[in-house]
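In: coords please:
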Amino acid sequence: MGRRRGGSGGGGGGPGAGAGIGTAVSDRSYYGRAVLKEPVWTPEVALYFWLGGLAGISALLGFGARLVGNHRLARSSILASFVALLGCPPLLVADLGRPGRFYNMLRVFKPTSPMSVGSWVLTGFGGAIGAAALSELSETLLPAGPPAALRWLRALGRPAELVAATLGLPLATYTAVLISDTSVPVWHEARHHLPFVFAGSAAASAGAVAGALTPPRHSGPARFLAVFGSLLELGAAALMERSLGERAEPYRRGPASEAATAARVLTGTGAALLAAAGRRRPVAVAAGALILGGSLAQRFAVLRAGPPSARETRGDNTVKALPGELGRPPRRRSLR
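Out: So this is what the prediction gives:
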């Protein structure tokens, strides 16, 4: 099969003659292939993004509730954060393939690497929220006070809550920075909006869970956070798609479109229902379930938009090299 060249003969009259590196010369990319490889992230990644956001903002909500003396809401939020965090390491290891790879990411701290920073944030947050949850459980299960050997645990509770709250927002949003720090157009071009989408989604889910677990007379701040987070998520997602222009096509058709539509419907319905629920706990539980479903669907929508966006990095949608700049594809070497 003949290979398409940019010019004829020695090449003075080709379409790309005299042009610099990166000039488009045809309607194809290098040998008809997409420039980028499709991201191959499994569903476990979307679940990890979702649970990490829920855990991070729940810790922040719990610390805020503690500061204003709402100890019942603080307890629900801290324990919800801890339970959500328990699912994160198995999901992360399932995506990495083996536990040793997570350990390897902790051998070096690179401030310029979102994955390195995120690994350390997850580790620090896990220790802090674990100590805070154990302290909370000791106060609940042992109201008369823990044994002398465990009194240090109760004293550690409040400082641990502060550390978890400090790391909560970075944990909820570093995943947005992680995927936008790639060459996939639909992610990279949304780098200014994705952190707000993830933060709003995490706030909505954290408020929804705390609102369902806490008695109505104590859950007002959680319900407010759920509604506010839902509005932030929906608004930021709409602005993101508008700013992407033609690059937002994966959100308009295909698997990402289905997930994005589900996110809008579930989150919007849940927020409206929760705003109208008042102190009716059964309604708050139902609304919270809708918001949680919408938050999870939003993560799937963002991740599913990546592969089709990478496949479109061909033809006039990307920068191509001139003939001769990349050379011919490598030939297979004979084993003889």
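In: CA only for contacts and neighbour counts going forward, please
Out: Fine.
In: Strands of the protein, start to end?
Out: Ranges of strands within the chain: none, based on DSSP state E.
In: Report the separation between residue 257 and residue 301.
Out: Remark: distance between residue 257 and residue 301 (Cα to Cα, to the nearest Å) = 7 Å.
In: My error: substitute residue 317 in the last question.
Out: Summarising the geometry, the distance separating residue 317 from residue 301, computed by Cα to Cα, is 22 Å.
In: Now residue 208: closest residue in space that isn't a chain neighbour?
Out: Leaving aside its chain neighbours, residue 208 sits nearest to residue 288 (4.4 Å; criterion: Cα to Cα, 6 or more residues apart in numbering).
In: Here is a second sequence; please produce its structure as well for comparison:
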Amino acid sequence: MSTSNVGKDGITGERPGREAQVGAGLDDRGLDDRGRGGGARRRRRGRRGEQLMVPEAEFTSYYGRPVLNRPTWQPLDIAGYFFLGGLAGAGSVLAAGAQATGRPVMARALKISSLTAISASTAALIHDLGRPERFVNMLRVFRPTSPMSVGTWLLSAYAPAAGAAAVLDVGGRLPRIGRAATAGAALLGPAVAAYTAVLAANTAVPAWHDGHRELPFVFTGSATTAAAGMALAASPVAENGPAVSAAVFGAVLETGAVKLMEHRLGMVAEPYRQGRAGRLMRLAEGLTVAGAAGAVLAGRRSRTAAAVSGAALLAASACTRFGVFHAGLASADDPKYTVVPQRERLRKAAADAAGGPPAGAP
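Out: Have a look, this model is predicted:
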């Protein structure tokens, strides 16, 4: 350890031979023992690439706080809102198809489930908002650039149509109005099933925002499997044909979109594979495959098999929504999922700028 001190009289206590040797190893001409210039040698080393001696910085923030504020949404309220909205929207589409093809029991069951699901979904949203008047206040303006504003108006248009379709079907009155309400709910159903993915992707949460391309397809596929599961569980075997087809379609769409999203996101996909979210996503995948396989193999022959397959598909859809939700929370808690992608984008932009045409070139 050096014991030198710096005072008003200069440096005292210095040890000999500890001074920095500027240009050491060079002769009077600035050449080394091989006749090469020191500057050229340093430049040549720089071209080969220097090895960093300082490790990458740890991803921490002041007082250990995360870079992003964690969403304050409650899991049961918002993840349940995601799941129930998907079940309602896709159920209305399947109900309209069942009614058009002469499957009255399936159509009625799906209309009732859609009304129940959208009512519970809206209640969960209002409960998370804290006060019911906040939901009403969102209807004072319409902002096309706000997914929450669009979603609020969408729910306000869809819920009465779904309610009229179910009530008039059960009561057996005003069949024309009932058919019109069924068609209206079916037209709005896909948007109701998918818009919550847009709502989540519009945030700064890395696992949601970076997955904005695939997340709507994940939610749509999940909603389709949920509606197919409800139809299988509530319909007679003779009417199960469309539900089996919907189960296969939803399973393929959801599973494919999840795999594509995880592949494209790279390290940001880690929250979908780890912790609580990872367990839920793996459980969702297993239940989806099992439910779709059961529907194909025995859903048209055995009432029990159809009901079990339907329950598996419903549980799979719920696990997907809760898995996506918890993956988002995990990615917001860990600063690296925000910092590392930002660094990579900056490096790529710098590399693109360095390799582009010189400034002022035509």
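In: quick revisit: if you count surrounding residues, which of residue 317 and residue 301 of structure 1 has more?
Out: For the pair residue 317 of structure 1 and residue 301, the greater number of neighbours falls to residue 301 (24 against 15), based on other Cα atoms under 10 Å.
In: Pretty sure the more buried one sits against residue 260.
Out: Yes. With contact defined as Cα atoms under 8 Å, residue 301 of structure 1 counts as touching residue 260 (5.1 Å).
In: overlap in contacts of these two?
Out: Counting by Cα atoms under 8 Å, 6 or more residues apart in numbering, the residues touching both residue 301 of structure 1 and residue 260 are residue 251.
In: so what's the residue nearest the centre of structure 2 up against?
Out: Compute the mean C-alpha point of structure 2, and by Cα atoms, centre = their mean the closest residue is residue 208, 3.5 Å away. Applying Cα under 8 Å, 6+ apart, one finds that residue 208 of structure 2 lies in contact with 200, 201, 202, 215, 324, 328.
In: cool, residue 265 of structure 1 as well?
Out: Contacts here follow Cα under 8 Å, 6+ apart; on that basis residue 265 of structure 1 touches residue 294.
In: To which residue of structure 2 is it aligned?
Out: Here residue 265 of structure 1 is matched to residue 286 in structure 2, going by TM-score structural alignment.
In: hang on, the earlier thing: residues that sit against both of residue 257 and residue 301 of structure 1, list them.
Out: Taking Cα under 8 Å, 6+ apart as the contact criterion, the common neighbours of residue 257 of structure 1 and residue 301 are residue 251.
In: how about the helices in the stretch 1-150 of structure 2?
Out: 38-48, 75-100, 104-129, 132-137, 147-171 (DSSP state H, counting those that start in this stretch).
In: Compile these into a markdown table and extend it with columns for mean neighbour count and distance to residue 232 of structure 2.
Out: Converted to a markdown table, the helices of the stretch 1-150 of structure 2 look like this (neighbours: other Cα atoms under 10 Å; distance: least, Cα to Cα, whole Å):
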| stretch | mean neighbour count | distance to residue 232 of structure 2 |
| --- | --- | --- |
| helix 38-48 | 11 | 64 |
| helix 75-100 | 26 | 12 |
| helix 104-129 | 22 | 8 |
| helix 132-137 | 12 | 34 |
| helix 147-171 | 19 | 18 |
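In: between those, which gets nearest to residue 332 of structure 2?
Out: Between residue 332 of structure 2 and those, the shortest separation by Cα to Cα is 14.5 Å, and it involves helix 75-100.
In: Report the contact partners of residue 104 of structure 2.
Out: Residues in contact with residue 104 of structure 2, defined by Cα under 8 Å, 6+ apart, are residue 98.
In: State the distance from it to residue 158 of structure 2.
Out: Note on residue 104 of structure 2: its distance to residue 158 of structure 2, by Cα to Cα, is 21 Å.
In: Ok, residue 217 of structure 2 next?
Out: Using Cα to Cα, one obtains 21 Å as the distance from residue 217 of structure 2 to residue 158 of structure 2.
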